[in-house]
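K.L.:
here is a sequence with its predicted model. Questions after.
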Amino acid sequence: MSYKFQAFSALHVPGDPLILYNAWDPGSARAVASAGAKAIATGSWSVAAAQAYGDGEALPLELALAGAARIAGAVDLPVTIDFEGGYAVEPAAVAANATRLVATGAIGCNFEDQVVGGEGLHPVDFQVARIAAIRAATGRDFFINARTDIFLQNGPATHDEAKADEAIARGNAYAAAGASGFFVPGLVDLALLQKISRAVRLPINFMAFPGAPGTRDVADAGVARISHGPNPYRTAMAALTAAAQEAFDWR
């Protein structure tokens, strides 16, 4: 796994971001790979929806791990898995689940700081302990993409310098705990994105979605990774629905 981790890590270049067009199963992973992807990432929303579950760890852990193993076995590219909150709360339990994820062949994961199934974010010190536990359990060759949900709380009108400063504090605390990257979904203010990119000692991950700034503008803000989240799944399902409707409306 070491060489895949090293190759994946090296793809995170500020200003020349790694593009991750998120997959949800082996077939979609192969389709994305055939389009020229340099790595494969999943999105938890899409993986769950494809199995008729909701997001927020509603997909059972055993199914999540089995799906990760099938995706990792279907492509030769590095595979990173959206592991939400690690399917546990306490650091030791999160670390045990992360060890199981490593065994699937995944070289990294997203790991978020929101309280899954609850409200708000975990306190910084507690999230730091959770990240440190994952790092200790997985070793150095595992890409922990630490996600903060600060910018998904209370809407874009609250995205200001103070919130960016809070994100920077979290990002640098997560870096000290062993995180490999810092994910800021929901943030679209390019000035704040640039501020965070300059201040956090980790590659910054932006989430693309319809209406968000384009790749060039985001790259110019110093971002090193762009994820597409649930939108590839939504696009595929919309195309499938339209094609099915056309087939049914033959008369």
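P.N.:
Cool, the structure landed. Remember, predicted model here, so these are calculated numbers, not experimental data. Numbers count the residues shown, from 1 in each chain.
K.L.:
CA only for contacts and neighbour counts going forward, please
P.N.:
Noted.
K.L.:
give me the number of residues near residue 242?
P.N.:
Using other Cα atoms under 10 Å, residue 242 has 12 neighbouring residues.
K.L.:
so it: helix, strand or coil?
P.N.:
State at residue 242, reduced to three classes by DSSP: H, G, I helix; E, B strand; the rest coil: helix.
K.L.:
how close does it get to residue 180?
P.N.:
Counting by Cα to Cα, to the nearest Å, the separation of residue 242 from residue 180 is 40 Å.
K.L.:
now do the buried residues in the helix or strand hosting residue 31.
P.N.:
Using DSSP states H and E, residue 31 sits within helix 26-34. Neighbour-count burial for helix 26-34, counted by 16 or more other Cα atoms under 10 Å, picks out 26, 28-30, 32-33.
K.L.:
helix or strand right after that helix?
P.N.:
strand 40-41.
K.L.:
who's in contact with that next one?
P.N.:
20-23, 29, 32-33, 77-82 (Cα atoms under 8 Å, 6 or more residues apart in numbering).
K.L.:
which helices and strands does the helix holding residue 31 pack with?
P.N.:
When contacts are defined as 3 or more Cα pairs under 8 Å, 6 or more residues apart in numbering; DSSP states H and E, helix 26-34 sits against strand 40-41, helix 61-74.
K.L.:
what distance separates the first one from the centre of its chain?
P.N.:
For strand 40-41, the separation from the chain centroid amounts to 9 Å (computed by Cα atoms, centre = their mean, to the nearest Å).
K.L.:
included below, for side-by-side comparison, is a second structure:
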Amino acid sequence: MTSHAHPRSLARVAVDAAALSELYTAPEILRVVNVWDAVSTRVVSELPGTRAIATAGHGIAAAHGYPDGERIPLDLMIAALERIVAATDLPVTADLDGGFADAGETVRRAIAVGVCGANIEDRMRPLRESVDVMEAAVHAGDSEDVRFVLNARTDALLKAGDRPRGEALAEAITRGRAYVGAGAQCVFVPGVLTGDEAGALVAGIGLRKVSVIGLPGALTAAEYEALGVARISYGPMPQNVALTALKRLGTSLLADGVIPDDTEKLNNF
């Protein structure tokens, strides 16, 4: 995979955005294995099934020593995204948390370093305010002649509290439809979804307009695909798995173990 010495041109980002948009609308579900730095990007990019790169905001923050939730300085997040873009030739969609107080400006800065799409959270702000955030992100892309691929996230299920599940699903659909109306390509509804729930979201928001996360207990990608889901991602879980492997290796080495014979050299740039 070729590394780029300079940020991608706006024309190239526009091409990437068109390619990413087609991946969302294709009959096959878009599988993205979330990355958090240049070397994880390189490893995932070289897998035959990878069509696009998606970052995990939690993972990038953790790699720099910050908790999740926009605690990492925006300058540092943008710099990390620039390195990730430079490590791949594939379209890159970024987790931009809640937009870092100014979704439009944050998207413009992401586009400037080569990012062509993003997740932005509604954080269960009032609906009108949330729609404004999503519109600002889309309009920022338009101002750069990039049809920015927004995967608008609603936390209607994650933050449902004691509300009946059906009410939370109904709100996710209401918000999702509003975000699609604001120009979002897709709506990310995190949480472990049953087949019936995923089907209800697709019926309410639109075919290949729903994005899910593959947490323990969730359906397989193929099962979600059959229901008309557009995308499945894995959030911080790939980093968690990698760190679990590091922890186990470290435990073994500190107990006088050896490096396994089947270890690959994956970090050569």
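P.N.:
That came in fine, so what should we check first? The structure displayed is predicted, hence computed values, not measured ones.
K.L.:
so what number do they get for TM-score?
P.N.:
Laid over one another, the chains give 0.91 as their TM-score (TM-score structural alignment, normalised by the length of the first structure), with 240 aligned residues with a Cα RMSD of 1.6 Å.
K.L.:
mind listing the strands for the second structure?
P.N.:
30-31, 53-54, 92-95, 117-121, 149-153, 186-188, 210-213, 231-233 (DSSP state E).
K.L.:
a markdown table for those, including distance to residue 240 of the second structure?
P.N.:
As requested, those are exported to a markdown table (distance: least, Cα to Cα, whole Å):
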| stretch | distance to residue 240 of the second structure |
| --- | --- |
| strand 30-31 | 18 |
| strand 53-54 | 16 |
| strand 92-95 | 17 |
| strand 117-121 | 20 |
| strand 149-153 | 22 |
| strand 186-188 | 21 |
| strand 210-213 | 15 |
| strand 231-233 | 14 |
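K.L.:
out of those, which comes closest to residue 63 of the second structure?
P.N.:
Nearest to residue 63 of the second structure, of all the strands of the second structure, is strand 92-95, at 14.4 Å by Cα to Cα.
K.L.:
equivalent range in the first structure for that closest one?
P.N.:
Aligned using TM-score structural alignment, strand 92-95 of the second structure spans residues 79-82 in the first structure.
K.L.:
now stretch 240-250 of the second structure
P.N.:
Using TM-score structural alignment, stretch 240-250 of the second structure lines up with residues 234-244 of the first structure.
K.L.:
give me the mean deviation of the matching stretch from the second structure.
P.N.:
In the superposition with the second structure, the average deviation recorded for stretch 234-244 of the first structure is 0.7 Å (mean Cα distance after the TM-score superposition for the first structure).
K.L.:
aligned partner of residue 21 of the first structure in the second structure?
P.N.:
Checking TM-score structural alignment: residue 21 of the first structure goes with residue 33.
K.L.:
quick one: that match and residue 234 touch, right?
P.N.:
Yes: here residue 33 of the second structure reaches residue 234: they are 6.2 Å apart, a contact under Cα atoms under 8 Å.
K.L.:
helices along the stretch 151-251 of the first structure, start to end?
P.N.:
For the stretch 151-251 of the first structure, applying DSSP state H, counting those that start in this stretch gives helices covering 161-177, 190-199, 215-220, 231-248.
K.L.:
which of those helices sits closest to residue 73 of the first structure?
P.N.:
Evaluated over the helices of the stretch 151-251 of the first structure, closeness to residue 73 of the first structure peaks at helix 231-248, with 20.4 Å, by Cα to Cα.
K.L.:
just give me the mean distance for the helix holding residue 31 of the first structure relative to the second structure.
P.N.:
Taken over the aligned residues, the distance from helix 26-34 of the first structure to the second structure averages 0.5 Å (mean Cα distance after the TM-score superposition for the first structure).
K.L.:
what separates that helix from the chain centre, distance-wise?
P.N.:
Relative to its chain's centre, helix 26-34 of the first structure lies at 17 Å (Cα atoms, centre = their mean).
K.L.:
ok, stretch 211-218 of the second structure next?
P.N.:
Averaging C-alpha positions (Cα atoms, centre = their mean) puts stretch 211-218 of the second structure 13 Å from its chain's average.
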